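In: structure here, sequence nowhere to be found:
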């Protein structure tokens, strides 16, 4: 595939400007040993950064193909992003979602007008199901991460955070990104290459699903043995994408992983300290910094709080800790 370049991110920013939210960059603390900022993508339209890539990609579909609609597969955040973008653009959408996806994500996806097809995460191949629908209906398949238009759309978050820091006279020394298939990481990596080439980029993943960290260390794409079992449902892709790894393998400095309990503690921190609602998978980068796995060490560090689509019971469990 043609990998996105910085000009593609700038074009994506123009495409999504009328619909996407410029999310705030919040200063968490500013100490002698370092500064921490949070890019609050949980406040993005549909409750996650995924709207950026979805709206950009759907906007690129030619008019004569839009009536056939789109099909996507997702545990919930890409699902909602595609469903909302399709509704805005007047296109039908079918979303293939795991049967164990958080109820709020399934309900929201249907609420945006999409048809939802459920599958078993442990036994079924979601992409095969989606591709069959694509063939049957003549739809456009919108991959959750391994698509240049999706990556470019996600990269607008990196464009924004660099500009927001520049407004207060700072540049990022490190950016920590929650990683699943690597689309957001690849988009931000592409933005940083131009805007902050000396910035270190780190991935954060759930324990047992650290395929990015292991792939970066190995120099090749490696997968996870488990297909489920973490509360971080948004981050359970089985391996990095082909296109995303082509970018991330040369740009990501290192990856770390956090436990489900550490992710829940970060959810509680976001609620109590930042007054933000986050889902566990959206808070692993924050957890990585709070647990000292990413050292501030006199640096300006930005973490992406990528999603806030959390069931009431999960949020309650986090706060109860």
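Out: Alright, I've got the coordinates. Bear in mind that the values here come from a model prediction, so they are computed numbers and not experimental data.
In: only C-alpha atoms from now on, for both contacts and neighbour counts.
Out: Fine.
In: isn't residue 58 right up against residue 87?
Out: No: in this structure, residue 58 is not within contact of residue 87 by Cα atoms under 8 Å, at 10.5 Å.
In: same drill for these two, tell me which one is more crowded.
Out: Set residue 58 next to residue 87 and count neighbours by other Cα atoms under 10 Å: residue 58 wins out with 22 against 15.
In: let's bring in a second model and compare:
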């Protein structure tokens, strides 16, 4: 797979992006997604600024050059520390630095970052300003429409006003509240109701912002419909992970009107050299194939594909042959 050009227009790439998802969107996952869509904007898992700046965990910044355009998502709330972390990300070659203002987990609450930052828009503005002063790459924000008993109609426009005044020009809004008390992170992805109309109104209220929507988007049809309503971008989360073939194959033609990307079977074959390199370097097959389980979702033989990978990827010495064996269990696609 040839190395991608870095000098891409991120505003164009952000018409379709794959959300940062903890424990999921690691470098192996992103490599697969890039095979399926050459143009989509990809995000890392959230990396905390303390881990980078205080802990020196620079291995968390590792990625494959083929992943561009790729954004680093940071978690934190100290402007100076976030600026230092952003500098490390920019030096590592990331195309964008994104600040997480949406994650509702207990761990991020205790660190006063993630969704709890919706309560502190002035602090977020200070963080954005410090990060922008530290790097030349774009600094963006991913947020919720509010938390707990906040009124999103009041909170979200004030939040967007303050961060845009600090120089943020691109924002992704998860169109749900986050309940910091009473709901688990998993429940926060499903239970709070979606409010797409509010995000659409924000698009009209802030014409200078590039606004992407996130939350509950499960198909390219839905993504296209939201773009047609005037949104600048659509960010897809779990659907891109659990059904990457259905969500990303053909996305370039539909979202950008340009051919590109492999079909699911070709992508699986293209992963084989990558897997060989990973295993030869001491990695485990399952670290890669766990991201490939949903590649053929909905196709005859998909269950056998998943089962074979799940049962055999952790065998001692398992390598690319396991993927070839799993591919042989798929039914041929109808012409």
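Out: Sure thing, it's come through. The model shown is predicted, which means the values in this text are computed figures rather than measured ones.
In: next, the TM-score between them, please.
Out: Superposed pair, TM-score by TM-score structural alignment, normalised by the length of the first structure: 0.28. Supporting alignment: 123 aligned residues with a Cα RMSD of 4.8 Å.
In: and the helices in the first structure?
Out: With DSSP state H, the ranges of helices along the first structure come out as 6-16, 50-59, 77-89, 103-111, 126-137, 148-166, 183-195, 211-218, 242-251, 260-269, 284-290, 312-320.
In: need those helices in CSV with distance to residue 300 of the first structure, can you?
Out: What follows is these, written out as CSV (distance: least, Cα to Cα, whole Å):
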stretch, distance to residue 300 of the first structure
helix 6-16, 23
helix 50-59, 25
helix 77-89, 28
helix 103-111, 33
helix 126-137, 39
helix 148-166, 10
helix 183-195, 14
helix 211-218, 22
helix 242-251, 18
helix 260-269, 19
helix 284-290, 12
helix 312-320, 27
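In: of the ones you listed, which is nearest residue 25 of the first structure?
Out: Closest approach to residue 25 of the first structure among the helices of the first structure (Cα to Cα): helix 148-166, 6.7 Å.
In: in the closest one, what's buried?
Out: Of all the residues in helix 148-166 of the first structure, those buried under the rule 16 or more other Cα atoms under 10 Å are 148-162, 164-165.
In: which strands and helices sit next to that helix?
Out: Counting contacts by 3 or more Cα pairs under 8 Å, 6 or more residues apart in numbering; DSSP states H and E, helix 148-166 of the first structure is packed against helix 6-16, helix 50-59, helix 183-195.
In: save those helices as TSV, and put in distance to residue 304 of the first structure too.
Out: Formatted as TSV, those follow (distance: least, Cα to Cα, whole Å):
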stretch	distance to residue 304 of the first structure
helix 6-16	18
helix 50-59	12
helix 183-195	10
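In: which ones are touching residue 28 of the first structure?
Out: Going by Cα atoms under 8 Å, 6 or more residues apart in numbering, residue 28 of the first structure touches 35-38, 274.
In: and which of the residues you listed is nearest to residue 11 of the first structure?
Out: Using Cα to Cα, residue 38 comes nearest to residue 11 of the first structure of the contacts of residue 28 of the first structure, at 24.6 Å.
In: from what I can see the closest one touches residue 26, true?
Out: Yes: Residue 38 of the first structure lies in contact with residue 26 (Cα under 8 Å); the separation is 5.1 Å.
In: neighbour count for the two, which is higher?
Out: Using other Cα under 10 Å as the criterion, residue 38 of the first structure and residue 26 rank with residue 38 on top: 24 against 15.
In: strands of the second structure, start to end?
Out: 16-18, 41-48, 70-75, 96-101, 138-144, 170-174, 210-214, 233-236 (DSSP state E).
In: list the buried ones in the shortest one?
Out: Within strand 16-18 of the second structure, the residues that count as buried by 16+ other Cα under 10 Å are 16-18.
In: need the residues you listed in CSV with distance to residue 82 of the second structure, can you?
Out: Shown next, in CSV, are these (distance: Cα to Cα, whole Å):
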residue, distance to residue 82 of the second structure
16, 26
17, 23
18, 23
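In: what is the nearest of the residues you listed to residue 73 of the second structure?
Out: Nearest member of the buried residues of strand 16-18 of the second structure to residue 73 of the second structure, counting by Cα to Cα, is residue 18, at 12.0 Å.
In: wait, which of the helices of the first structure is closest to residue 303 of the first structure?
Out: When these are compared by Cα to Cα, helix 284-290 sits nearest residue 303 of the first structure, at 5.8 Å.
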